[in-house]
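Trainee: Just a sequence and a predicted model for now, questions to come.
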Amino acid sequence: MLKDFKEFAVKGNVIDLAVGVIVGGAFGKIVTSIVNDMIMPVIGLLIGKVDFTNLFISLDGTKYLSLAAAKEAGAATLNYGVFINTVIEFLIISFSIFIVIRQLNKFNKKETEEESKASTKTCPYCYTEINLKATRCPNCTSEISEQLSEQ
């Protein structure tokens, strides 16, 4: 069992997954810092010097100067400012992943198109794409000459 586990753990897919999780965690920390330290202060300044981390509703009805003061007093709070920060983080991460996957799909599409062009030819009678090795068109059933097959 230990040997099987070692073989499983050393396979490339598991190692790639582990690296992806580590890089993803680090990327999440970077995005959190960008949102909390760069984007939200600017938005708060534009709105009127609002600190989003201190936007909360105290459920016990008492007014607190900050979220830290409310937590120190043990008050239950609805932290909608922190929630707004988290939503913005999610949007940034989602958009970043969308861009990366979009680029990967473009690269894969180009490779697929190149592979399909190299393995097909056009039938001179019905002008459909057929396999490069075909001697008869599967669409119009015309015989394809050897000269065209060599081209």
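Mentor: It's in.

Trainee: From here on, just use CA atoms for contacts and neighbour counts.
Mentor: Will do.

Trainee: Quickly find the element holding the residue most central in space within the chain.
Mentor: In the chain, the C-alpha nearest the mean C-alpha coordinate belongs to Ile97, at 2.3 Å (Cα atoms, centre = their mean). Element membership for Ile97 (DSSP states H and E) is helix 80-118.

Trainee: And Ile130, by the same measure?
Mentor: strand 129-131.

Trainee: hang on, the earlier thing: which of the residues in the helix holding Ile97 are buried?
Mentor: For helix 80-118, a neighbour-count test (16 or more other Cα atoms under 10 Å) marks 81-82, 85, 88-90, 92-93 as buried.

Trainee: Second structure for comparison follows:
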Amino acid sequence: MLNEFKTFIARGNVLDMAVGIIIGAAFTAIVTSLVGDLINPIIGLVIGGIDFSNMYVVLSGDVPPGASLEAARESGAAVFAYGAFLMAVLNFLIIAWVVFLLVKGVNRAKDSVMRAEAPAPEAPAGPTQEELLAEIRDLLRVR
């Protein structure tokens, strides 16, 4: 069983997957910061500073008017937090768009590198040795 485990770990797929997970975790922090610190404030400016995350409807319980979603939840009230859901969907769409643009850019860069490294097409080869010998033979027969 130990040998099987060693074989499993030594496969390239497992190492590639581990590297992908580690890079993905680091990449998540970058994308989260991009969305939260750069894109969301711009969207908030465009739509007039509306923050969806504190929009909710109290289903039961007492919540003071104008209380934040966190305060409403801490008071023990049952709240329908549609704003938090809208923000989660909006963040997902923004993150998906950013990842799409990054993958598209990486693929475009990779394609341009592949085109640059592609070998030049070979000049058309002349006749083969057999074809030359057959031509010489035919010329000798004519004489």
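Mentor: Cool, the structure landed. Because the structure is a prediction, the values reported are computed rather than measured.

Trainee: Counting by contacts, list what the very next helix or strand once past the helix holding Ile97 of structure 1 packs against.
Mentor: Going down the chain from helix 80-118 of structure 1, the next helix or strand is strand 120-122, by DSSP H and E. With contacts taken as 3 or more Cα pairs under 8 Å, 6 or more residues apart in numbering; DSSP states H and E, strand 120-122 of structure 1 sits against strand 129-131.

Trainee: circling back: against which helices or strands is the strand holding Ile130 of structure 1 packed?
Mentor: strand 120-122.

Trainee: Can you tell me what sits against the strand it packs on?
Mentor: Residues outside strand 120-122 of structure 1 that contact it (Cα atoms under 8 Å, 6 or more residues apart in numbering) are 128-132, 149.

Trainee: do you know how far the residue nearest to Ile84 of structure 1 when sequence neighbours are not counted is from Tyr80 of structure 1?
Mentor: Spatial nearest neighbour of Ile84 of structure 1, excluding adjacent residues (Cα to Cα, 6 or more residues apart in numbering): Phe52 at 7.7 Å. As for Phe52 of structure 1, its distance to Tyr80 of structure 1 is 8 Å (criterion: Cα to Cα, to the nearest Å).

Trainee: do Glu7 of structure 1 as well
Mentor: Glu7 of structure 1 is 47 Å from Tyr80 of structure 1, by Cα to Cα.
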